[in-house]
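K.L.:
Generate a structure from the sequence data that follows.
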Amino acid sequence: MFDSSGTCTNRDISISQSRYSSTGIPQYVVQIVNTCVSGCAPSNIHLHCGWFASARIVNPRTFKRMSYDDCLLNGGRPLRTSQIIRFTYSNSFMYSLTFKSAKFC
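P.N.:
Sure thing, here's the model as predicted:
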């Protein structure tokens, strides 16, 4: 998708998640993809994530809660075109993870 200037926007960051396991503490797999094909890769991507916590450790370079409702993706590094960030977390419920902000150059 392009805006009028042909650069990437928040609509180009696709976030999906699904239940991965039904035994023990539920596990969820999250997949985040940059679908933008033009312009530079967005960086410093933050997601709304509530009080995100996981019984299973999530690599903080991949996904890290900075404060309430603010999680940093990919350590702030650019998310290149078609790059997929995937991680699994364990909790009794699925967190709502939605786009919050990013640096689009």
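
K.L.:
contacts, neighbours, all on C-alpha from now
P.N.:
OK.

K.L.:
What is the neighbour count of residue 4?
P.N.:
Neighbour count for residue 4, taken as other C-alpha atoms under 10 Å: 6.

K.L.:
Name the SS class of it, please.
P.N.:
Here residue 4 is coil, with the state taken from DSSP: H, G, I helix; E, B strand; the rest coil.

K.L.:
now it: how far from residue 59?
P.N.:
Going from residue 4 to residue 59 by C-alpha to C-alpha, to the nearest Å gives 36 Å.

K.L.:
Pick out the residue nearest the middle of the protein.
P.N.:
Among the residues of the chain, the one closest to the centroid is residue 32, at 4.9 Å (C-alpha atoms, centre = their mean).

K.L.:
Give me the nearest residue to that one, chain neighbours excluded.
P.N.:
residue 15 (4.5 Å; C-alpha to C-alpha, 6 or more residues apart in numbering).

K.L.:
Show the contacting residues for that neighbour.
P.N.:
30, 31, 32, 33, 97, 98, 99 (C-alpha atoms under 8 Å, 6 or more residues apart in numbering).

K.L.:
run this one through as well so I can compare:
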Amino acid sequence: MTTTPTAVLIFMMLTALVASTSAAGGGVLCDVEKDLVIWQSLGEPQRDESAMYKVDVTNQCAGDGPCAISKILLRCGNFRSLVPVDSRLLRVVRPGVCLLNGGHTVRQNSNFSFVYASYVRQNLYVLSARCQ
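P.N.:
Presented below is the predicted three-dimensional model:
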């Protein structure tokens, strides 16, 4: 019997699904797309016509079991800030990819924020993350 690429893909998807379920109830621990929320708000314009932006990151998982999220990588384009951003909170790891919170866990119902200054708003989107 030969293994087709489709069969391998289905096996990998099922393996990932089983790995992301809790042992007790069998429910999914978290859904990164739904649970991890990134909000940006525009602050005061600066004298040089740049603006301060505040970024709030929240793990709003409402599950019964633990649903921590870690190793969060963002698509961050050509991220640059006119003021230093704490590298423990956001760090460019390669062009277009930033590591959030130093890869550490963002626990259920917790949040953190950071501020950056730029002439344009930086688009920040979740590229990948790990549910724990």
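
K.L.:
before we move on, back to that, please identify which of the contacts of residue 15 of the first structure is nearest to residue 23 of the first structure.
P.N.:
Closest approach to residue 23 of the first structure among the contacts of residue 15 of the first structure (C-alpha to C-alpha): residue 30, at 18.1 Å.

K.L.:
can you give me the strands in the second structure?
P.N.:
According to DSSP state E, the second structure carries its strands in the segments 36-45, 51-59, 69-77, 90-94, 96-100, 111-118, 125-131.

K.L.:
which stretch among the ones you listed comes nearest residue 15 of the second structure?
P.N.:
strand 125-131 (14.5 Å).

K.L.:
Look up the counterpart of the closest one in the first structure, residue range please.
P.N.:
With TM-score structural alignment applied, strand 125-131 of the second structure matches the range 98-104 in the first structure.

K.L.:
ditto for stretch 74-87 of the second structure
P.N.:
Against the first structure, stretch 74-87 of the second structure falls on residues 47-60 (TM-score structural alignment).

K.L.:
can you give me the end-to-end distance of that stretch?
P.N.:
First residue to last in stretch 47-60 of the first structure (C-alpha to C-alpha) measures 14 Å.

K.L.:
gap between it and the chain center?
P.N.:
Taking C-alpha atoms, centre = their mean, to the nearest Å, the mean C-alpha location of stretch 47-60 of the first structure is offset from the chain mean by 11 Å.

K.L.:
Name the residues of that stretch that are buried.
P.N.:
Across stretch 47-60 of the first structure, burial judged by 16 or more other C-alpha atoms under 10 Å covers 47, 48, 49, 52.

K.L.:
Relative to the second structure, which residues correspond to stretch 73-89 of the first structure?
P.N.:
Mapped onto the second structure using TM-score structural alignment, stretch 73-89 of the first structure covers residues 100-116.

K.L.:
can you list the residues that contact that stretch?
P.N.:
With contact meaning C-alpha under 8 Å, 6+ apart, stretch 100-116 of the second structure is reached by 52-62, 66-74, 81-91.

K.L.:
which parts of it are buried?
P.N.:
Neighbour-count burial for stretch 100-116 of the second structure [16+ other C-alpha under 10 Å]: 100, 101, 102, 103, 105, 106, 107, 108, 115, 116.

K.L.:
Sweet, I'm off.
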